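> Sequence and predicted structure below; questions after.
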Amino acid sequence: MGQYQWNWGIILEEVYGTGEYYYQWLITGLGWTVATALSAWVIALILGSLIGTVRTMPNKWLAGLATAYVELFRNIPLIVQLFLWFFVLPEVLPEQMGTWMKQDMPMPEFITAVIGLGLFTSARVAEQVRTGIMALPRGQRYAGQALGFTLGQTYRYVLLPMAFRIVIPPLTSEFMNVFKNSAVALAIGVTELTFQMRQITGEYAPGNPIEVMTMVSVIYLIMAFSVNRLMAFIERRTQVPGYISGGSK
C-alpha cells in the first residue's frame, strides 16, 4: 500500500486514444444516472400510489391483485428483473414485436432500466402508501362518507392528503434508493455512473482505481444528501400543525 502511486488529478487527464477526458465520462455517467433514477421514480410514485391505495379498498379481489403485484415485484431481485425485461421478454413476445424491441426500439437499455427500476420501486412505494393510509384513524374515512363523499372522493380529499404527509420520511429513503439502485442498470449496458467507473478503472486507468472510486462515491453521497434535503423541505412545507406525522415528535 505504501508503494501506491496516488494521482488525484487523473480525472483531469485525457483518455488515451479517445480525445476525451475522464471527467467528461463521469459527467456523462452522472447524467444517465439522474435520468434513469428520476424517470423510474415518476413511474414508481404514480404506480405505487395507485397500487397502495387499491390495497386498502374494501373490494377483496382488487386488493388481492394489488397485493400479488407488490409481492411479485418486491421479492424478485432487481438485477433478475432487468435481465427478464431485457433478454427474456423479447423472446416470448410475438416475433414482430420482439424484433422491434431488440432492433428498432430507441434506447432499449435505458427504457428497460427505467421500466424495471420503476416497477421494482413501485412495489416498495405501494407498501409505504398502504401503511400510511392504514395508520389514519378510521373516523376520517367515516367522516368523509358521512359528508356524502363517494369512496373515490374520500380517498382523494380526506385520506390520501393526510397519508402522504405521514409517508414522506420513508418515501425519502425510497427516493434515495432509486439513485443507488440505478447502478444495477450497468448489467444491461446503461452507461451510468458505475458503468463509467468500471470502464475507467478496468480498461483505461487500472493503476488509479482508488481515486476514481472515491470520486464516484462522493458523487453518490452528494446526490443522496441532495435528495434528503429536498424531501426534508417538502416535509416541512406539507406538515399539518398539531398532527404527528412520520419523523415528527
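Arrived safely, thanks for sending. Numbering: from 1, shown residues only.
> can we go C-alpha only for contacts and neighbour counts from here?
Will do.
> Determine the longest helix present in the chain.
helix 22-54 (DSSP state H).
> Spatially central, which residue of the chain would that be?
The chain has residue 178 as the residue nearest its centroid, 2.7 Å off, counting by CA atoms, centre = their mean.
> Next SSE downstream of the helix or strand hosting it?
Using DSSP states H and E, the element containing residue 178 is helix 160-181. Later in the chain than helix 160-181, the nearest helix or strand by DSSP H and E is helix 193-199.
> okay, pairing it with this:
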Amino acid sequence: MTTKAPSSSPRRAGQRLSWRNPSVRSAVYQGLLLALVAAAAWYLLSNTLANLAQRNISSGFGFLGREAGFAIGETPIAYTPADTYGRAILVGLLNTLRVSVVCIVVATLLGTLLGMARLSHNWLIARLAGVYIEFVRNVPLLLQLFFWYAIITESTPGPRQALNPLPGVFLSNRGLKLPGLQGDALDWIAGGLALAVLLSVLLWHGARKMRLRSGKPLPVLRIAATLLLALPLAGWWFSGAALALDMPHLRGFNFQGGISLSPEFAALTMGLVVYTSAFIAEVVRSGVQSVSRGQWEAAQALGLSRGRTLRLVILPQALRVIVPPMTSQFLNVTKNSSLAVAIGYPDIVSVVNTTLNQTGQAVEGIMIIMAAYLAVSLAIALLMNWYNRRIALVER
C-alpha cells in the first residue's frame, strides 16, 4: 500500500514570497536602490535642462559641427581655425594620447632601473635611488610641472641665439627643432614598421611555446632587429624612394620646417616621467622582494650570474605582483596629463575649455572630457588585465 505525500507546494510558495526569505529582501533592497539612483539622475538632468532653458542656452552636441575659429599650437593632424569644434577636440585628444604613450614607455623604463638600483648591493647607488624616489613622490606634480617649464623656457636662449649642438638640431625657448622626413614613402615606412612589430610579437610567442616544448631557444632579438630594419627599408624601396630630409631653418623670429617639440610638451613629459617613475620604482622593488630568497639561491647554485638570475628567474615571477599596481600607475599618467592646461599644452582639457568658453556648452564639454578619459582608461585597463591573465599562475 502506497501513501501519498502531502502537498507542500502552497506553503513553499508562501515561504518563497515571505519577507524572511533573504532572496526576497535582497531583490526589494536592490529595487529600492535602483529607483533611488534613477530618481536622483532624473532630478539632476531635469534641473540642468530647466536652468539651461531659463538662461536661453541651447543643449546638445550640434556645436561640434560649427567652425572653431581658434588656433592650436600643436597639431598631430592637419588643423586650421576654419575647421570644426569636433576636429579641434580630436586634436586635443590626440595630443593627450601622444604625451600619455610617451610618458608610459619612458617612465616604465626609468622606474624599472630605479627599482633595481634601490635593491643594488652598492650602498651609494641604493641610497641615491632612495633619496630620488622619496623626494619626487612627496613633491606635488603641479609644482614639478612649473619647475620643468621654468627651467626649459628660462634657461635656453631665443631663436636667434639658439643652441646648435648638431647639424639641423636647434634648442631655444621655442622648443627643440629636429630634422624631419617628408614624402610619400613615409606611409610605406610606417606600414613596414608596424608589420615588423606585429611579426616580432608573434615570433616571441612562437619561440616561447617552442622553448617550452623542445627546450630549443630561438634568436628572437636578432630576428626581431632584422625585421625592424629590413621591412621599413623594403617599404621605402617599394615606394620609389620618394623621401626627402626637411631641415629646420630660421625665418623671422622662429624656425620653419623639420620636427618641433614645444617647451610645453617637453615640460609635461619631463614632469610626468620623473613623477611617475618614482612610484613605478617602488612597485618594481616590492615585486622583486616578493620573490622568495630561495629562488636567488637556486639560480646561483646553477651558476647563473646576478643579471641573468634577475632577468630569467626573478622578474618573470615578480611580474605577477607588479602588473596590477603598474596598471594603476599607467592610468594615473593618463589622468595626470590633464594638468597640462596649467603650462599651456593643448591637451583635450585645454581645447574643450576653449570650446565651452566660446559656445557656452559647459555640460556637454565636461561630458566629452569625462567620456574621453573613461574610454582611454578602460582601454588601458583591459589591455593590462589581459596581460595579467596571460602571466597568471595556472593551478593544476
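Nice, thanks for sending it over. Since we're looking at a predicted model, the values are computed, not measured.
> residues in the second structure aligned with the longest helix of the first structure?
With TM-score structural alignment applied, helix 22-54 of the first structure matches the range 85-117 in the second structure.
> With stretch 177-197 of the first structure instead?
Alignment of stretch 177-197 of the first structure against the second structure: residues 332-352, by TM-score structural alignment.
> Give me the contact list for that stretch.
72-74, 88-97, 99-100, 103-104, 142, 145-146, 149, 264-265, 268, 272, 276, 365-366, 369, 373, 376-377 (CA atoms under 8 Å, 6 or more residues apart in numbering).
> Quick check on these: which are buried?
The neighbour-count test (16 or more other CA atoms under 10 Å) marks 72, 74, 88-97, 99-100, 103-104, 142, 145, 149, 264-265, 268, 272, 276, 365, 369, 373, 376-377 as buried among these.
> Helix, strand or coil: sort out the nearest residue to residue 245 of the second structure once chain neighbours are set aside for me.
Leaving aside its sequence neighbours, residue 245 of the second structure sits nearest to residue 181 (CA to CA, 6 or more residues apart in numbering; 4.8 Å). Here residue 181 of the second structure takes the strand state, with states given by DSSP: H, G, I helix; E, B strand; the rest coil.
> What lines up with residue 181 of the second structure in the first structure?
Using TM-score structural alignment as the criterion, residue 181 of the second structure maps onto no position in the first structure.
> Tell me how many other residues surround residue 181 of the second structure.
The tally of other residues near residue 181 of the second structure (other CA atoms under 10 Å) stands at 15.
> My guess is it contacts residue 246. True?
Yes: counting by CA atoms under 8 Å, residue 181 of the second structure touches residue 246, with 5.6 Å between them.
> Tell me roughly how far the helix or strand following the longest helix of the first structure lies from the second structure on average.
Using DSSP H and E, the next helix or strand after helix 22-54 of the first structure towards the C-terminus is helix 60-75. Aligned to the second structure and superposed, helix 60-75 of the first structure gives a mean residue distance of 1.3 Å (mean CA distance after the TM-score superposition for the first structure).
> could you check the angle helix 22-54 makes with helix 60-75 of the first structure?
Per axes from the mean of the first three to the mean of the last three CA atoms, to 10 degrees, the angle that helix 60-75 of the first structure makes with helix 22-54 is 160 degrees.
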